[in-house]
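Engineer: Output the structure for:
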Amino acid sequence: MLFDTHVHLNADQFSEDLEQVIERAQNEGVETMVVVGFDKPTINKAMELVEHYDFLYAAIGWHPVDAIDMTDEDLQWIEELSSHQKVVAIGETGLDYHWDKSPKEIQQEVFRKQIRLAKKVRLPIIIHNREATQDIVDILKEEDAKEVGGIMHCFSGSPETAHECLEMNFLISLGGPVTFKNAKKPKEVAEEVPLEKLLIETDCPYLAPHPYRGKRNEPSYVKLVAEQIAELKGVSFEEVAETTTRNAKKLFGIN
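Structural biologist: Sure, this is the predicted structure:
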């Protein structure tokens, strides 16, 4: 059984055929998914979905690109929602230096606030990182995020950075890019990071794996990620599926 640790089934791209998308995922052995909300509308939709489907759980946080829009009231709201039995993580949060909507210092402040919240409510953190690796590592250390740990979502860094994150109690999650023919770093990470420290995800509707690259991603494709990791590690698909599912359930506190 597979566990997709990062889906955006709350995205508009799934508004027409959500039932069929979920059915296809279940047919491929995906038994559990975490729906990630990262602003007001997507958090509300994530909460709706987890109320409706028993195999869906929610992560709630504020995306770094939109950090400039987050108010203290929003943070308070996230804290209140975090006590819901199906909320299993804070995030996605982090830093994104690719887009310039939110200034770096505001992103960093909002990131720190969410790390502190995660520690307060005792939930793991889901980290979004784009072109900001060193600042993310520094802030996680300064805020002692190791206390709750979490996930380096759709990890694109080097094996060296991966080991640094493991030391801070963060698991490494790999998605579609590990299947791309020219993706050297994710493949090296898949080979080097112990299976007990790996998770799998789609980040759907984004980052579809080969051979669907460039098309809408969906949770059923997480099987392709697991198959690629199995091939790179020289182990069975079943072992990857079982171990990454066990890792995810342990991290999220799902029995």
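Engineer: When you work out contacts or count neighbours from here on, use the C-alpha atoms and nothing else.
Structural biologist: Will do.
Engineer: helix/strand/coil for Gly94?
Structural biologist: For Gly94, the secondary-structure state derived from DSSP: H, G, I helix; E, B strand; the rest coil is strand.
Engineer: and the gap between it and Lys185?
Structural biologist: Using C-alpha to C-alpha, to the nearest Å, one gets 21 Å for the distance from Gly94 to Lys185.
Engineer: Check Lys113 too.
Structural biologist: 31 Å.
Engineer: Next: His84.
Structural biologist: Using C-alpha to C-alpha, His84 is found at 37 Å from Lys185.
Engineer: Is it correct that Asn217 is in contact with His210?
Structural biologist: No. Shown here, Asn217 and His210 do not form a contact pair, counting by C-alpha atoms under 8 Å, at 10.3 Å.
Engineer: about what we covered before: between Gly94 and Lys185, which one's more packed in?
Structural biologist: Here Gly94 and Lys185 are compared on neighbour count by other C-alpha atoms under 10 Å; more neighbours surround Gly94, at 32 against 16.
Engineer: which ones are touching that one?
Structural biologist: Going by C-alpha atoms under 8 Å, 6 or more residues apart in numbering, Gly94 touches 63-64, 107-108, 111, 127-129, 136.
Engineer: What is the neighbour count of the closest residue to Glu131 other than its chain neighbours?
Structural biologist: Excluding its sequence neighbours, the residue lying closest to Glu131 (C-alpha to C-alpha, 6 or more residues apart in numbering) is Tyr97, at 5.5 Å. Using other C-alpha under 10 Å, Tyr97 has 17 other residues around it.
Engineer: how close does Tyr97 sit to Glu105?
Structural biologist: Between Tyr97 and Glu105 the distance, using C-alpha to C-alpha, works out to 11 Å.
Engineer: got it, and Glu239?
Structural biologist: Counting by C-alpha to C-alpha, the separation of Glu239 from Glu105 is 42 Å.
Engineer: Sequence B follows; please return its structure for comparison with A:
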Amino acid sequence: MSVLPVLIDSHCHFDFAAFDSDRSQVWAAARKLGVEQLIIPGVAPDQWQAASNISADYPGICCAAGIHPWWVKELVGEHLSAVELETLRSRLRQALLTSPYVAVGECGLDKFTGSDFRHQQTLFAMQVELACELNKPLIIHCRKAHNEVIALLRQHRPSAGGVIHAFSGSTQIAETYIELGFYLGIGGTITYERAHKTRQAVCEVPLSALLLESDAPDMPLCGRQGERNSPQYLPDTARVLAELRQQSVEDIARQTTENSRRLFSLPVGALP
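Structural biologist: Model (predicted):
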């Protein structure tokens, strides 16, 4: 009987309503396929506790706390005062200090959302500064804003690094993030043949810089368009990455799992 490679889903919105009806069954199925651990990113203050509750209920699940750029408009509307900013900062800082969140995020910049970009920048900078203060890794969302994200990271140089979630870019951009101490989150994008630039990048950078992620319930793999994505499909992403890099699935699993454990200070070994 062959032993399944151990995998870690470094980014899965497992707290979202899409999993409310069968969360236990999905996690049991994923673990049978070798997915031993999973990280739920934070998106907004009202969600942090719910994610924490799920992580407490399910072995192998951890979570982070942060403010996602898609939630910025909902949180602050059209105006972001200094008082509101400090309130959000204090709330996030307190959460990170009093609960076992493994990272700050999901935070970042997105030019395709309806949130004011200046407000996004202000809240992103606040979270990067908190990550530096508390020596926590960052989970970063970046969509069409690599220049701005890179500029802020160069300014602050977060000591604990982090991951660029759902990386989609060139080898040059990938190498820039790696030089800044960041990993690249690799998910369903690489399963699409049309993603030439990203597929090339994941072949040319060191495997020691890559993490596997599902981003479930979003970012379905090629052939599953329109379906709910799931951590159960993480082994499929690992297989595609192995094919692209011409390496064994075992090597891909071993190194990406080691990378996730190192970045997020996760426990080693199978969990009950």
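Engineer: which of the contacts of Gly94 of structure 1 are buried?
Structural biologist: By neighbour count, with 16 or more other C-alpha atoms under 10 Å, these hold 63-64, 107-108, 111, 127-129, 136 as buried.
Engineer: where along the stretch 151-255 of structure 1 do the strands fall?
Structural biologist: Using DSSP state E, counting those that start in this stretch, the strands of the stretch 151-255 of structure 1 run over residues 170-174, 198-200.
Engineer: right, and those - which one's nearest Glu16 of structure 1?
Structural biologist: Comparing the strands of the stretch 151-255 of structure 1 against Glu16 of structure 1 with C-alpha to C-alpha, the closest turns out to be strand 198-200 (25.6 Å).
Engineer: mean distance, the closest one to its aligned residues in structure 2?
Structural biologist: After superposition onto structure 2, the average distance of strand 198-200 of structure 1 to its aligned residues comes to 0.5 Å, using mean C-alpha distance after the TM-score superposition for structure 1.
Engineer: which bit of structure 2 covers that strand?
Structural biologist: Aligned by TM-score structural alignment, strand 198-200 of structure 1 falls on residues 210-212 of structure 2.
Engineer: Arg245 of structure 2 -> structure 1?
Structural biologist: With TM-score structural alignment as the criterion, Arg245 of structure 2 pairs with Lys233.
Engineer: where do the helices sit along the stretch 51-200 of structure 2?
Structural biologist: 72-76, 82-98, 117-134, 146-156, 171-179, 196-204 (DSSP state H, counting those that start in this stretch).
Engineer: just checking, what packs against the last one?
Structural biologist: Using 3 or more C-alpha pairs under 8 Å, 6 or more residues apart in numbering; DSSP states H and E as the contact criterion, the neighbours of helix 196-204 of structure 2 among helices and strands are helix 171-179, helix 234-245.
Engineer: can you put those in JSON lines and add distance to Arg154 of structure 2 and mean neighbour count?
Structural biologist: Putting these into JSON lines (distance: least, C-alpha to C-alpha, whole Å; neighbours: other C-alpha atoms under 10 Å) gives the following:
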{"stretch": "helix 171-179", "distance to Arg154 of structure 2": "10", "mean neighbour count": "17"}
{"stretch": "helix 234-245", "distance to Arg154 of structure 2": "29", "mean neighbour count": "20"}
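Engineer: closest one to Thr189 of structure 2 among the ones you listed?
Structural biologist: Closest to Thr189 of structure 2 of these, according to C-alpha to C-alpha: helix 234-245, at 9.1 Å.
Engineer: ok now do Asn27 of structure 1, which residues does it touch?
Structural biologist: Taking C-alpha under 8 Å, 6+ apart as the contact definition, Asn27 of structure 1 lies against Ser220.
Engineer: what does it align to in structure 2?
Structural biologist: With TM-score structural alignment as the criterion, the equivalent of Asn27 of structure 1 in structure 2 is Lys32.
Engineer: same thing with Gly150 of structure 1?
Structural biologist: That one, Gly150 of structure 1, aligns with Gly162 by TM-score structural alignment.
Engineer: With Ala58 of structure 1 instead?
Structural biologist: Under the pairing rule here (TM-score structural alignment), the equivalent of Ala58 of structure 1 within structure 2 is Cys63.
Engineer: Surely Met33 of structure 1 is in a strand?
Structural biologist: Yes. Note on Met33 of structure 1: a strand contains this position according to three-state DSSP.
Engineer: Quick one: residues contacting it.
Structural biologist: Residues counted as contacts of Met33 of structure 1 (C-alpha under 8 Å, 6+ apart) are 3-7, 55-57.
Engineer: so how far is Val240 of structure 1 from it?
Structural biologist: For Met33 of structure 1, the distance to Val240 of structure 1 - C-alpha to C-alpha - is 16 Å.
Engineer: do the same with Lys184 of structure 1
Structural biologist: As judged by C-alpha to C-alpha, Lys184 of structure 1 and Val240 of structure 1 stand 20 Å apart.
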